[in-house]
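Q: Need the 3D shape of this:
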Amino acid sequence: MKELIKEYALGYTMLRDAIEGLTEEELHYNPAPDKWSIHQILIHVTDSEISSTSRLKKVLAEDEPTLISFDQDAWANTLGYDLLDREQYLLLFKLLRSSMQTILDNLTSEQNERVGVYPDQERFTFKQLLEFRVEHVRGHLAQIERVKKAYQENQRTK
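A: Below is the predicted model of the structure:
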């Protein structure tokens, strides 16, 4: 669990490192009509963090709470992700992650096994939900690398 918490705490730094030195053109490059730009990915990661931080806290504080997801595509398509301030969102991500640190540093083994339930009755422990948060950032870091590569390939073919 210590390694999981450590990687969770590094999420902001990993995102920052992934975009280091990128131009606005690279950050807003859209590799395909149905794909997100790096800018949009960063906004999404933060929106997801807002929702998931609440879920993590509910699982720790309430008895088998109902957990609700959000429609990521609806949010990306209707909330004007391209217009949102990426720096504000990255700061919000950083604050959300750091706000959980004291809680995570003081978890008991019993708390790791507390459960939240989705409307379809699927059950997840706190530890599993925290693993999903780490995997979510990992997955989007890989997506950012794919967009960077697509941008570079696009520049070579111009």
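
Q: only C-alpha atoms for contact and neighbour calcs from this point on.
A: Noted.

Q: Residue 154: helix or strand, and which one exactly?
A: Following DSSP states H and E, one finds residue 154 within helix 126-156.

Q: That helix - contacts with which helices or strands?
A: Here helix 126-156 touches helix 2-9, helix 11-19, helix 38-61, helix 109-112, going by 3 or more Cα pairs under 8 Å, 6 or more residues apart in numbering; DSSP states H and E.

Q: Show me what the third one is packed against.
A: The reference is to helix 38-61. helix 24-28, helix 72-78, helix 86-105, strand 115-117, helix 126-156.

Q: this one as well, want them side by side:
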Amino acid sequence: MQNTFDLEALQFPIGRFSCPTDIRREDLEHWKTSLREFPAQLNAVLQPLTPAQLNWHYRPEGWTIKQVVHHLADSHINAFTRLKLTLTEDAPVIRPYEEALWAQLPDGVKDDLTASLKIIEGIHERWFYLLNHLTETEWDKMYFHPQHQRLVGLKEMLGLYDWHGRHHLAHIRQAIFHEGNFNVQP
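A: The predicted structure is shown next:
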């Protein structure tokens, strides 16, 4: 009997990102707290895994757990850089990157997660600190995203990266739940 899976549900286990139209102070505080707690949550999920389990895919043709972790480091470095550019420039045009190609580079498939986990921990600590020191005027700043052809505000960005971390934690939990079943070719 062949398993059938809803690929959309596997790709977006917590749903697609949807930003509230009216972002409240409570939203920002919740997202900042989530960002601060993310490295510990990630470490807790990864700690019991064996090297073989780090090679489990979270969905058919999806990334392995280790690729997800390395992607989180890459992505959150870029997000932190975008934040700093936005704070120091007037509506900067950010530079997108080919995340799928980055995930195939030697450091994106590396078995040892130590460096990426250190990056995530350090970036999140600095990110949280900086976010807690923004003025109201700074919170209203925006950057231009050329892939989406629109301005993105720092408040929305914070919500997006709160979602991004939870999204990929769900991918890792999904890979663990399916115990490597997505590694088998049909």
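
Q: What does the TM-score come to for these two?
A: With the length set by TM-score structural alignment, normalised by the length of structure 1, the two chains reach a TM-score of 0.88; 154 aligned residues with a Cα RMSD of 1.9 Å.

Q: Nearest to residue 2 of structure 1, out of the helices and strands packed on helix 38-61 of structure 1?
A: helix 86-105 (8.5 Å; Cα to Cα).

Q: in structure 2, what residues pair with the closest one?
A: Under TM-score structural alignment, the alignment places helix 86-105 of structure 1 onto residues 113-132 of structure 2.

Q: Tell me which residues are up against the matching stretch.
A: 32-33, 35-36, 38-39, 43, 66, 69-70, 72-73, 76-77, 80 (Cα atoms under 8 Å, 6 or more residues apart in numbering).

Q: Pull out the buried members of the residues you listed.
A: 32, 35-36, 38-39, 66, 69-70, 72-73, 76-77, 80 (16 or more other Cα atoms under 10 Å).

Q: residues touching whatever residue of structure 1 lines up with residue 70 of structure 2, list them.
A: Alignment note: residue 70 of structure 2 maps to residue 43 in structure 1; criterion TM-score structural alignment. Shown in contact with residue 43 of structure 1 (Cα under 8 Å, 6+ apart): 81, 84, 86, 89-90.

Q: dump the residue contacts of the residue nearest the centre of structure 1.
A: By Cα atoms, centre = their mean, the mean C-alpha position of structure 1 lies nearest to residue 45, the distance being 3.3 Å. Shown in contact with residue 45 of structure 1 (Cα under 8 Å, 6+ apart): 93, 136-137, 140.

Q: Now, of these, which are buried?
A: 93, 137, 140.

Q: contacting residues around the residue mapped onto the last one from structure 2?
A: Using TM-score structural alignment, the partner of residue 140 of structure 1 in structure 2 is residue 168. Listed by Cα under 8 Å, 6+ apart, the contact set of residue 168 of structure 2 reads 68, 72.

Q: how near is residue 168 of structure 2 to residue 11 of structure 2?
A: 10 Å (Cα to Cα, to the nearest Å).

Q: Over to residue 112 of structure 2?
A: 25 Å.

Q: Nearest spatial neighbour of the counterpart of residue 11 of structure 1 in structure 2, chain-adjacent residues omitted?
A: Aligning on TM-score structural alignment places residue 11 of structure 1 opposite residue 38 in structure 2. Counting by Cα to Cα, 6 or more residues apart in numbering, residue 165 is the residue found nearest to residue 38 of structure 2 once chain neighbours are left out, at 6.9 Å.

Q: On the three-state scheme, residue 107 of structure 1 is what?
A: Using DSSP: H, G, I helix; E, B strand; the rest coil, the structure places residue 107 of structure 1 in coil.

Q: Could you pull up the residues touching it?
A: Residue 107 of structure 1 touches nothing, counting by Cα under 8 Å, 6+ apart.

Q: what do you get for residue 45 of structure 2?
A: Here residue 45 of structure 2 is in contact with 169, 172-173 (Cα under 8 Å, 6+ apart).

Q: Name only those of the residues you listed that count as buried.
A: By neighbour count, with 16+ other Cα under 10 Å, the contacts of residue 45 of structure 2 hold 169, 172-173 as buried.

Q: which of the buried ones among the contacts of stretch 113-132 of structure 2 lies closest to residue 48 of structure 2?
A: Using Cα to Cα, those come closest to residue 48 of structure 2 at residue 66, 13.6 Å.

Q: ok, now which ones touch that closest one?
A: 54-55, 108-111, 113 are the contacts of residue 66 of structure 2 under Cα under 8 Å, 6+ apart.

Q: Looking at structure 2, name the residue matched to residue 24 of structure 1.
A: So, by TM-score structural alignment, residue 24 of structure 1 is matched to residue 51.
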